[in-house]
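Student: make a model of this:
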Amino acid sequence: MPAPAFPTATHTPLRGGPTLRWGVIGPGEIAGDFTDALHAHTDQRVVAVASRSLDRAEAFARAHGVGSAFDSAEAMAASPDVDVVYVATPHTRHLPDALIAIAAGKHVLIEKPLATTPAEADLIGAVASDAGVLAMEALWTRYLPHTTVMARLLADGAIGDVRLATADVAWANDLSAPGRMTDPALGGGALLDIGVYAFWFTQFATGHPVERHATGSTRADGVDLDAAVVTRTADGVLATAATSLRATSPGIGAVLGSGGSLRTLRNLVFPTSFELTTASGTAIWDDPSVPTGRQGLAYQAAALASFVDAGLRDSPLHSLADSRSILSTIEAARASLTVVDDV
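Tutor: Coordinates of the predicted model:
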């Protein structure tokens, strides 16, 4: 019996499509990786960067080949040379910085999580709709080639009816070290920063949950340390997702169906290969031409440019409703955590 076959990846091509001029708010590590990925692998160009510190903005511009540096998000967003703004500031700044860009009539790609609460997500969506611009969460994993193939397999019923999805995304952190991961004022903690990937994957596989049950721990200052979450959809499909700042996991995502399964072979967050198992046997999907690691950030930018060119105001792959549903899971999980005082 022949091994199961794979559909063609449907990701947006990195080159040859519509291009936009990008401005970046927040010259941190992820913004640098994003800019380098765009310049190395796409026709998109980052033309401006903004920071409250002009020195930081200018240093970023020199390091990453960006033409203009601004000392405020407002000044950059007002520039006629910028078509779209990438919000790469800490979590608690996503809402205000997105609103600045939207008010200037710019499309926005907002680093995950879209916001810190469902209510903030609703506000971003409403304001973007009123302004007639596209607002999109930078859940970059959804736009990677392997994810588009998995989506097609699920839609085609390649593994039958989905019964269960599982995901773990955890990275050990030094909880005594300063920085955004441990700063409650910046939305620090596992849930918003890395748990979002696990909750995205299980939701991607099963659909939006209607039940959420969680357990885990949080510090008294509100920085959540770990969580395990069980969800159920209206159709009764279960999922389990786990995240932690106190341990490192393989980051494996799996989808189990009535007729087979899908399982990533490396961390689900990054470009990876995966295996498909059905009654016909097991086959591995892999594409060595796909840029590795954070170079894969390029795919979401090419996708956004294609959506704007098509006149779309919401991502057809990862909608604002999808982002809001993930934040609802995070909000429910946070409410169920137990305060610990030994860390």
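
Student: hey, let's count contacts and neighbours off CA atoms from now on
Tutor: Noted.

Student: show me the contacts for Ala198.
Tutor: Ala198 makes contacts with 167-169, 241-243, 253, as judged by Cα atoms under 8 Å, 6 or more residues apart in numbering.

Student: pretty sure Asn267 sits in a strand.
Tutor: No: counting by DSSP: H, G, I helix; E, B strand; the rest coil, Asn267 is not found in a strand; it is coil.

Student: ok, and the closest non-adjacent residue to it?
Tutor: Gly251 (4.2 Å; Cα to Cα, 6 or more residues apart in numbering).

Student: what does Glu275 give?
Tutor: Using Cα to Cα, 6+ apart, the nearest residue to Glu275 is Ile284, at 4.3 Å.

Student: so the one you found lies in a helix, does it not?
Tutor: No: Ile284: not assigned to a helix; according to three-state DSSP it is strand.

Student: verify the stated contact: it with Leu276.
Tutor: Yes: using Cα atoms under 8 Å, Ile284 is in contact with Leu276, at 6.3 Å.

Student: who's more crowded, the two?
Tutor: Ranked by neighbour count (other Cα atoms under 10 Å), Ile284 and Leu276 place Leu276 first, with 25 against 17.

Student: how about the contacts made by that one?
Tutor: When contacts are counted by Cα under 8 Å, 6+ apart, Leu276 touches 4, 260-263, 282-285.

Student: that one and Ala254: what is the separation?
Tutor: Applying Cα to Cα, to the nearest Å, the value for Leu276 to Ala254 is 10 Å.

Student: cool, and Asp97?
Tutor: Distance from Asp97 to Ala254, by Cα to Cα: 35 Å.

Student: near the spatially closest residue to Ser53 that is not a sequence neighbour, how many other residues are there?
Tutor: Ranked by Cα to Cα, 6+ apart and with sequence neighbours excluded, the top spatial neighbour of Ser53 is Asp71, at 5.7 Å. Using other Cα under 10 Å, Asp71 has 17 neighbouring residues.

Student: one more to put side by side:
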Amino acid sequence: MSKTYKWGILGAGRIARKFANDLKYVEGARLYAVGARTADSAHEFAIEFADVKEYDSYKKLVSDPEVDAIYVATPHGFHHEHVMLCLEHGKAVLCEKAFAINTREAKEMIALAQSKKVFLMEALWTKFNPHYLKTMALIRSGKIGKVKSLHANFGFKPFEPVPQRLFDPLLGGGTLLDIGIYNVFIALSVLGRPDVIEATAELSDKGIDMQLSVLFKYKGGEQAQLFSSFYTDLSNECDICGEEGRIRMGTRFFAPDTSITYYEGKPDTAEVIPYHREQGFGYQYEARHVQECLTGGLIESPVVTWNDTIVQMEVMDEIRKLIGVSYPKDK
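Tutor: You can find the predicted model right below:
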């Protein structure tokens, strides 16, 4: 008889609710408990999702011996603190991105997972979604020939009430760690770590990036142009351009409800590439992978490795250094 994994959710916000919803599509998964900062938040979450234990503190959640794995869904400014709490209590962790504020924090989190021999993975959900897998398979097949450039943008204009985490340096505010990370992720996935990084940004009066332009350069001549903004609702698309064609991941290129279009030549050669997606928001794929890892006795994912996370954090640290964004937790 296969094991049922009892999931705890640390944080009771919007992303936590989406992940909790998608657990019903994962065989052997049970939404077991939620931990929130207040009793009211935990209770509201528990009402929405029936038969869920509610805890009015994160410490109480991680202390529950029945919890097998915890999804950390708090703002990234708190990830280091909350992941360390989970690991200290021997709980397997799936931590939302951005994994941490900086590379130092990320390395400390991974080091504790190693020493405790407890599973830890960054929740880069895109890497498990069917549209991403289909796109990467097309690239590997030579569909567009040698990739020479990538162009990704992600922008939105926050609406009221504006989350504090977006603009507060104490919480790792700015476009890079909130949405620009998707641009960095897809560039690293397709082209690898760049040899040269150039970046420019407009900073707020609090010193966080309101809009950001990044250029990755590679020794083979390849380039990636990445743009993120809190000023405008952008198309949020990604073009991957090769010597023999182009692939466009449409609006919300990072999510399973996007589209994939192949262009052999000019725009009138467009061919929509079909792919199958399940019901739900798309978080079930990463949850399913975590359970497979736990069943196999792994403490590190072979898909989103610890090195993947460190490289991504190092690249984002370098970008922040170039644009002059420093957080209190960097000191």
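
Student: isn't the residue nearest to Asn267 of structure 1 right next to Thr166, touching?
Tutor: No: checked against Cα under 8 Å, the pair Gly251 of structure 1 and Thr166 is beyond contact range at 10.1 Å.

Student: which of the contacts of Ala198 of structure 1 fall in helices?
Tutor: Within these, no residue falls in helices by DSSP state H.

Student: can you tell me which of these is nearest Asp156 of structure 1?
Tutor: The nearest member of the contacts of Ala198 of structure 1 to Asp156 of structure 1, counting by Cα to Cα, is Gly253 at 19.1 Å.

Student: what does that closest one correspond to in structure 2?
Tutor: Under the alignment (TM-score structural alignment), Gly253 of structure 1 pairs with Cys238 of structure 2.

Student: give me the spatial nearest neighbour of the most centrally placed residue in structure 1, chain neighbours excluded.
Tutor: Central residue of structure 1 (Cα atoms, centre = their mean): Leu139, 1.9 Å from the mean position. Nearest non-adjacent residue to Leu139 of structure 1, counting by Cα to Cα, 6+ apart: Lys112, 5.8 Å away.

Student: residue contacts, whatever residue of structure 2 lines up with that neighbour?
Tutor: Alignment note (TM-score structural alignment): Lys112 of structure 1 maps to Lys97 of structure 2. Neighbouring residues of Lys97 of structure 2 by Cα under 8 Å, 6+ apart: 76, 122-124.

Student: and which of those residues is nearest Phe254 of structure 2?
Tutor: Leu124 (9.7 Å).

Student: the closest one -> structure 1?
Tutor: In structure 1, the residue matched to Leu124 of structure 2 (TM-score structural alignment) is Leu139.

Student: need the contacts of Ala198 of structure 1 in CSV (columns: neighbour count and distance to Ala190 of structure 1).
Tutor: Conversion of the contacts of Ala198 of structure 1 to CSV gives the following (neighbours: other Cα atoms under 10 Å; distance: Cα to Cα, whole Å):
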residue, neighbour count, distance to Ala190 of structure 1
Ala167, 28, 14
Asp168, 27, 12
Val169, 27, 9
Ala241, 25, 12
Ala242, 26, 10
Thr243, 31, 6
Gly253, 25, 17
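
Student: identify the farthest-apart pair in these.
Tutor: Farthest pair in the contacts of Ala198 of structure 1, by Cα to Cα: Thr243 and Gly253, 12.4 Å.

Student: quick check: neighbours shared by these two?
Tutor: By Cα under 8 Å, 6+ apart, the residues touching both Thr243 of structure 1 and Gly253 are 168, 198.

Student: thinking again about what came up before, next one: the match of Gly253 of structure 1 from Thr295 of structure 2, what distance?
Tutor: Remark: distance between Cys238 of structure 2 and Thr295 of structure 2 (Cα to Cα) = 35 Å.

Student: swap in Glu202 of structure 2?
Tutor: Taking Cα to Cα, one finds Glu202 of structure 2 at 46 Å from Thr295 of structure 2.

Student: over to Thr74 of structure 2?
Tutor: With Cα to Cα as the criterion, Thr74 of structure 2 and Thr295 of structure 2 are 26 Å apart.

Student: which one's more surrounded, these two?
Tutor: Counted by other Cα under 10 Å, Thr74 of structure 2 and Thr295 do not tie: Thr74 has more neighbours, with 21 against 12.

Student: tell me the contacts of the more buried one?
Tutor: Counting by Cα under 8 Å, 6+ apart, Thr74 of structure 2 has contacts 10-13, 96.

Student: please apply the same query to Asp233 of structure 2.
Tutor: By Cα under 8 Å, 6+ apart, Asp233 of structure 2 lies in contact with 155-157.

Student: quick one: which of those residues is most hemmed in?
Tutor: Using other Cα under 10 Å as the neighbour test, the contacts of Asp233 of structure 2 are led by Gly155, with 22 neighbours.

Student: these two touch, right, that one and Ser229?
Tutor: Yes: using Cα under 8 Å, Gly155 of structure 2 makes contact with Ser229 at a distance of 4.4 Å.

Student: to which residue of structure 1 is His79 of structure 2 aligned?
Tutor: Aligned by TM-score structural alignment, His79 of structure 2 pairs with His94 of structure 1.
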